[in-house]
Structures are given as structure tokens and as C-alpha cells.
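Participant: Okay, here's the prediction I keep looking at, along with the sequence it came from:
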Amino acid sequence: MAKILISSLGTGSLNPNNTSKRQYRTAVYKIDGQSYERSFIASVLYEHLQLDGMIFLGTVKSMWEEAYESFCLEKGLTVDEDYYVKLSDTIDNLNYQSPLDSIDLSKLEAVLGEQSKCILIKYGIQDSELQENLDKIIQIVDYLEDGDEIYIDITHSFRSLSLFLFLVLIFVNDLKADRNIKIAGIYYGMLDVCREFEYAPIVNLKSLFDLTQWIKGAYSLKNFGNGYLISTLLEQQGNDQLAEGIRKLSDAININYVPTIQQQATTLKKSIQSDQSSPFKYLKNILGDFIEQLSPQSKMVNPESNFQLKLASWYCKNKRYATAYITLAEAIITYVCEINSKDFKNKDDREDMKKILTKTHRDFSLSKIYVKINPIRNAIAHASFDKKRSSYSKAIQDLDSYLKETKQIFKTEKL
């Protein structure tokens, strides 16, 4: 496992004592109580975090020549003056339209050492350039090994590049989750406050990245019933009890165990409202609304069938059509049990109610709905290859109307 820094390289400013030479002005950087006086914050992070390699991102106008000289001196290596001058002169004559292969950065890469790379990117002025940059940055993953840790420096270069790099790496983190590549830190050197503090604090913005994980987790739970990411994040904060409750609810939803869904939703309603951990406290109202949708309503007439119907509607809304059909069919059977004072948990009673729907009272509205949906339900449950059933698109199209009609019939307490 290696620890790799990804750092953006800017154009710097002209040296007032030598206007033909660009420079990053030396600054005192402070991180974790330790001070470093350096030109490049990447150098500070490399030493302080004891990293194994660096990946520099920059344009054809970035200060590649200064990075080469600076890292040579820091590592006690001899500066190749010819290479330095040639690199500097080449960069002076380039612009945003120059091809990315206009400069040779092989010697800089050699100085930076193993597991290091220099990647040239466009300015990002047009959508086509942003797409090209996206392709370049995503290729960073190809240089990494499973289990590597990434540290990101967004201090220099275009502000747009820093934002772009941050968002792309969020994308890469999800896209390449199987690689187990961890974003361990996102650093920014606050050069803006040097005059006030007499040093530039280096702050870790990883909490912003973590917030995107909370948002993604809340979305997954609200729309798909998958609370596993939220559960993992809560565990990382030490809230094992709430994490376990959300995981159990997710499991129950995904396997469609109705009694467990009711139980876990009821328990979580209280737990979520009492939890004040950050940033979960900013999401709990959204999650509370979601859990309310899956909570039983004790004052409702025929509560069990209506709960199943509500659950089927939620599955349909979130495009889990197979589970919606299965739950809707079972809701109808439960409803017939309830209005006939039968035990909806008893298998024989449920079979008797099916006969009412399919044989003795086939002309009733609810019976007609059941007769239409039950073959679809059976085909889904048995993963049938029966080609005679209606097309999947028609089954999806009709589901919403079946739910609405069933809901209206349930209000009558009749068939």
C-alpha cells in the first residue's frame, strides 16, 4: 500500500529581481503544529505525511521548470542546467492552444522518484477540454495499486481546476470502489491569511468529501431503501446502535420481510430524532420522512393490508416493480382476510380468501384486479420464462393504475 499525493501546479509569478524567471514565493506553512518554509506546498505535504509518490497536474504554462529545480535542490541532486533552460524557454513560447506533448517532463518525473507522475492537462475553457481533462484525471487510477491512499493538494493552479479535481476524484472513488483506493486527505494552503498569521495554515478539507458520502448515503436510503453507506458512516462516528438499526431496516426492505420492516421503522423513528451527531443531524429530517413512509399506522382501518399497500406503492415509486407486484398481491389477500374477520397470518385462511377472489366472486372489482396482477406476480416470483404473459413494459405501465384502484377499493371496506 502506497501513499500518493496529487497536486495541481500553477503558473506562479515573475521574480521581481529577475523578470525572466517565474517563482513560487517561499512561505511558512504550518500543519499539525509543525512549520515548514518552502516554495511548494507539495514538498511540505510529501515530507510531513511521509508519502511515497507524487502526481503533478498542470498545464503547458505551469511552473514545471521551477518544480524541477526546487525538488532537485531539496533532494541534494545536481540540477541539469541545460534541461532547466530548455524547459523554461519552451514553456515561455507555449499557450493554451499548444499540444500537450510540447514539453518533456521525464527528468522531473525521475527527480520526483518512483510512483510519481506528471500529467499535462488543458485549461478547461471549453466542454471538450473539460472532457479531455476528465479522461486524463481518471487515468490516475491506472497508476495506483489496490489499497493505495490518495492525498490531494488543491492550493495552486486555476480555481476551476481545484474544484474539477475534487469532483472528479469523488467520481473516481465511486467508480473504482472495487480497487479499495482511499481518499485520505484533501489539503489547502491558506496563503490568503499569511499577512495576518505570518504563516499559511494547511487545512484538511476531507470533511467536505465526507459530506458528499453522507449525501449519497441519504439518497440511497431515501430512494432505494439501502442504508448501508449511512450505517457505515455512523459506525465510523461510533454510533453503532443507530448504524445497526438502519442496516437491519435496509436488510428487511431488500428481502421484503414486512413485519421486520414495521418493527425496525418504528424503532428508528425514535432513534433518529434523538441523534444529534454531525453531519447526520442535517439529514435526519429527510431520513425521518422516509422512515415515516414505512411505519405502520395503528389508527388506520385494516392496518395490515393498508401497510402492505403503502409499501407496494413505495416500491413502485422507486422502480422496484417486482417487489411492488408481489407486495400488492399479498396486500389484497390480507385485505380480504381482514374484512372477513379471518386470520391474515394463517395459510389456510389466506388460501380460502384467494378462492373468493378467483372463483366465487370473480365479478367484483378487486377480484378483477387480483386476477390480472396475480399471473404477473407468479411469473416474477418464479422467474418464469413464460412468453405468453404480458410484456414487461405493459406490466410496469399498468402497475400504478392497479395501485390506485386498489387503494380506492380498500377505502370502501368491500370487494
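Facilitator: That came through fine.
Participant: Only C-alpha atoms from now on, for both contacts and neighbour counts.
Facilitator: Fine.
Participant: following the one helix or strand D349 maps to, which helix or strand shows up next?
Facilitator: Applying DSSP states H and E as the criterion places D349 in helix 347-355. Per DSSP H and E, helix 347-355 leads on to helix 365-381 as the next helix or strand towards the C-terminus.
Participant: so what does that following helix touch, helix or strand wise?
Facilitator: helix 321-339, helix 392-412 (3 or more CA pairs under 8 Å, 6 or more residues apart in numbering; DSSP states H and E).
Participant: The same query, at a cut-off of 10 Å, please.
Facilitator: helix 321-339, helix 347-355, helix 392-412 (3 or more CA pairs under 10 Å, 6 or more residues apart in numbering; DSSP states H and E).
Participant: out of the ones you listed, nearest to I373?
Facilitator: Closest of the helices and strands packed on helix 365-381 to I373 is helix 321-339, at 6.9 Å (criterion: CA to CA).
Participant: Check which residues of that closest one are buried.
Facilitator: For helix 321-339, burial by neighbour count (16 or more other CA atoms under 10 Å) applies to 321-338.
Participant: can you check stretch 200-214 too?
Facilitator: Under 16+ other CA under 10 Å, the buried positions of stretch 200-214 are A200, P201, I202, N204, F209, Q213, W214.
Participant: Tell me which of these fall in helices.
Facilitator: In helices, judged by DSSP state H, the following of the buried residues of stretch 200-214 are found: F209, Q213, W214.
Participant: For A265, see how far away the residue nearest to the last one when sequence neighbours are not counted is.
Facilitator: Spelled out, that is W214. Among residues not flanking W214 along the chain, I230 sits closest, at 6.5 Å (CA to CA, 6 or more residues apart in numbering). According to CA to CA, to the nearest Å, I230 and A265 sit 15 Å apart.
Participant: Look up how far S43 lies from the nearest residue to I119 once chain neighbours are set aside.
Facilitator: Nearest residue to I119, sequence neighbours excluded (CA to CA, 6+ apart): L57, at 5.0 Å. In this view, L57 and S43 are 15 Å apart by CA to CA.
Participant: adding another structure so you can compare the two:
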Amino acid sequence: MRDLVRLIESATPPGRDRALDALRALAILGVVLGHWLVTALIADSGTVRGASPLTHLPEFTPVSWVFQTLAVFFLVGGLVAARGHAASRARHESYRHWLGARLGRLFRPVAAVLVVWTVVALAMLAGGVPWQTVHTLGKLVLSPLWFLLVFAALTAATPLVARVHPLWPLAVVLHVDLIRFGLDGPGWVDRLGWINVAAGWLVPYCLGAAWSRNGLKDRRTGWVLLIGGVATTALLVLFAGYPAAMVGVPGAPVSNLNPPTLAAVTFGLAQCGAALLLLDPLRRVLRRPAAWAAVAVLNLGAMTVFLWHQTAMIAVTATGLLAGELLGHGAFLGLHSVPDGYGWVLARVAWLPLFAAALLVCCAAFRTYEKGGRPAQAPRDRRPAERKEARRA
């Protein structure tokens, strides 16, 4: 372990901002732990269905405030993409080469998930597993992919949106919500909300792009975003009827996340402010080689962790279900029982280490798909004088 820590420390470029990697790692861990804590698989009459403890225990809504961290990922993503595109242009690389390199790192591991789960789904159906169970598990595994599709679309649009002020997409979200919730319109009004899938996540993405232009240097920006975002979100929840949960809750009439609402966006801005304020403390902590090694290792497999964390939870749940049937134990509390009490919450926390162990196995098996091959260096454009010399030759 010490050799690994020394290797990572020596391989890290001196000018790398380790705090950005830490923010990305925290965002991924937030999503993973959030899903593990607010998602339940219930064995019911020979089938498995999904449920959420937030339906039965609304007092645990603050869990969604802590672990719904996608805005931070889009913030860092906008910063890194804008910087990377500017550096690519300075090297005279084509847009196609830059985009291919970035999207390749996103979608190579996606292919592995799709192939594995296609085979698993077909095998379950062939083995007589009810369609409802296959649908529940498939939806649980594949639903996080919407995030990657949105992130990929914003990445592709980086040259167009890199200089867009975050207030513009925020204004779009505001007006869409005014129409959705303020007017008694026809059915198409609800569908109008899907505009916010792009506009809502464009807000932190554009904020990250502004950061790349040194537009967020002052810590006052962090405090303004944090205090203003928290205050606005509280007002929207208390007086405008927005849900308090920042994730979808089964049976709720409105979800803050599907599609994103104004409350989700303002809460995301508060998280972005907190992220900016954490930069200096994170930089101090990550001067320690061991702390930095942990962050670096997680970032090297970030997409694998994100894509396989639901599979890890499903594997442990399925194993527990089979063990319960063999032992005549019935449903294990916190694993595949109804999430309707504090006992379920405590038991679920106790299951988390097993979920993590299963995820480590998945990472060991599929991490190689995230590495991929090193993209070939794009040919640089020749300067006019060099082209003239070539023609003479």
C-alpha cells in the first residue's frame, strides 16, 4: 500500500488541482450512497418491486439533501471540459478528436454494462423470472444512464455554451416551471418540463465553464451561491409547493429530479457554493499522499463505480433472498423487506459494507473497460509558413 501511495504521488503532475478530483469523487460517492440508502427492493408474491423509505419515513428527507450531488459533478465537468477544449484548440487539435477522446472515456464502460445486463435479462426471462422483476431490476440499473446522456450532450455543446452566463438557463427553468405549475393548461404543459433536463443541468455546467475563465475566484461567490441557494430553495418548498425531497419519491405527484425543477436547480447552486468554499480545505488535506491516493484511485474508476453500484446492491439483495428461502428465514430486514420503520434504516446502514464489497468485485472485473486505449495524438495544423515550405518541396 505504501508503494502504491508513493507511486501515485510521484506520478501526479505538480500543477494538478487535487481539490477538483476530490469534488468529483465526493459527487460520485454521494450518488452511490444516496441510491443505496433510498432504494429498496421488496420481495412480494414471487416478484421483486422497487420502493423508497422516503415514502414511509418522510422525516428522512434530509438524506436526499446530502446525497443528491449531481450539480457538483456538472460544475466540475463544465470546468474541465471548457479548459480541455481551450487547451485542445491551442494545440490545433480538431473538435472531433477532442470530443471523441472525452466521450470515449464515458461510453466505453457503458457498453460493458449494456452487454452484461442484456445477457442477464434474457437469462432471467428464459429461466421463468417474472417480467415485473426483470423490468424492476433493469430500470434500476439503466436509469442512471440518463445522467450520462445529458452530460455527454452538454460536453458536445461545450464550444457553444462555454460562454453562456448561468442566469440564462436558470431563467429558462424559471419560466418553464411558471408555465407547468402556474397555468391550468392542456397535457402538453407537463411535457414542457422536459426542457429542464437540459436547461437545469446547464446551470451548474455553465457555472463551471465560467470558473474556467477565472470568473469564480472570490470566496464571496461561494457564500452568495450557498446562502442564496439555500434561502431560495427553502422559500420554494415552504411557500410554492415544491417537494422537500431532492430525489424522486414513488407515488409523489411531483418529482424535483424527473424532470429537474427550479427547486432542484437552486439547491444545486447551493451545493456549488459549498463546493467552492471547500476548495481550500480540500487542498490542504490532499497534500497528504495517502489522502490523495484514495481520491486518485476512486477517480480512475469513477464511471465504473457509478455504472455498477446498483448491480452490486442487486447482487447482495438477490443473494440474501436466495439464502432466506433456503434457510426458511423470510425477508432480511433492510435488504428486501418493506422500508417502513427505523429498524429498516439501521439494518440498511449495516448492509452497506456488503454493498461496497460487491462493488469492489464489479470494479475489479470491469475497470479495464474504463481505461481503454490512449487516444492517438491528433495531427497539428501546420502554420502557413510550414505549408508554403511543403508546397515548394
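Facilitator: Alright, I've got the coordinates. No experiment lies behind these values; they were computed from the predicted model shown.
Participant: Mind telling me the TM-score for this superposition?
Facilitator: Overlay of the two chains. TM-score (TM-score structural alignment, normalised by the length of structure 2): 0.23; 144 aligned residues with a CA RMSD of 6.7 Å.
Participant: In CSV: the helices and strands packed on helix 365-381 of structure 1, plus distance to F171 of structure 1.
Facilitator: CSV is the format used below for these (distance: least, CA to CA, whole Å):
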stretch, distance to F171 of structure 1
helix 321-339, 28
helix 347-355, 49
helix 392-412, 31
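Participant: Shouldn't the residue nearest to I119 of structure 1 be within a strand?
Facilitator: Yes: per DSSP: H, G, I helix; E, B strand; the rest coil, L57 of structure 1 lies within a strand segment.
Participant: what's near enough to touch it?
Facilitator: 6-10, 64, 117-121, 133, 136-137, 157, 161, 165 (CA atoms under 10 Å, 6 or more residues apart in numbering).
Participant: Please enumerate the strands of the stretch 51-200 of structure 1.
Facilitator: 53-58, 117-120, 149-153, 182-189, 200-204 (DSSP state E, counting those that start in this stretch).
Participant: Would you mind finding the most buried of those?
Facilitator: strand 149-153 (a mean of 23; mean count of other CA atoms under 10 Å).
Participant: just the angle between that one and strand 53-58, please?
Facilitator: Here strand 149-153 of structure 1 runs at an angle of 40 degrees relative to strand 53-58 (axes from the mean of the first three to the mean of the last three CA atoms, to 10 degrees).
Participant: and strand 149-153 of structure 1, what other elements does it pack with?
Facilitator: On a contact count with 3+ CA pairs under 10 Å, 6+ apart, strand 149-153 of structure 1 meets strand 3-9, helix 41-48, strand 53-58, helix 159-175, strand 182-189, strand 200-204.
Participant: secondary structure element for the residue nearest to W214 of structure 1?
Facilitator: Here I230 of structure 1 is assigned to helix 228-236, by DSSP H and E.
Participant: List the buried residues for that helix?
Facilitator: Buried-residue list, helix 228-236 of structure 1, by 16+ other CA under 10 Å: Y228, L229, I230, S231, T232, L233, L234.
Participant: cool, stretch 258-278 of structure 1 as well?
Facilitator: V258, I261, Q262, Q263, Q264, A265, T266, T267, L268, K269, S271, I272.
Participant: on that earlier part again, tell me which of the helices and strands packed on strand 149-153 of structure 1 sits nearest to L309 of structure 1.
Facilitator: helix 159-175 (34.4 Å).
Participant: So which bits of that closest one are buried?
Facilitator: In helix 159-175 of structure 1, counting by 16+ other CA under 10 Å, buried: L161, S162, F164, L165, F166, V168, L169, V172, N173.
Participant: Need these in TSV (columns: distance to Q308 of structure 1).
Facilitator: Listed next are the buried residues of helix 159-175 of structure 1 as TSV, based on distance: CA to CA, whole Å:
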residue	distance to Q308 of structure 1
L161	50
S162	49
F164	45
L165	46
F166	43
V168	41
L169	41
V172	39
N173	37
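Participant: and which of these is nearest E37 of structure 1?
Facilitator: S162 (23.1 Å).
Participant: circling back to that earlier point, quick one: closest of the helices and strands packed on strand 149-153 of structure 1 to T412 of structure 1.
Facilitator: Closest among those, using CA to CA: helix 159-175, at 48.3 Å.
Participant: what is the orientation angle of the closest one with strand 149-153?
Facilitator: Going by the same axes, to 10 degrees, helix 159-175 of structure 1 makes 160 degrees with strand 149-153.
Participant: Next, the angle strand 182-189 makes with helix 159-175 of structure 1.
Facilitator: Computed by the same axes, to 10 degrees, the angle between helix 159-175 of structure 1 and strand 182-189 is 170 degrees.
Participant: Quick one: the helices in the stretch 201-350 of structure 2, in order.
Facilitator: 219-239, 262-285, 289-300, 302-327, 342-366 (DSSP state H, counting those that start in this stretch).
Participant: Alright, that wraps it up for me.
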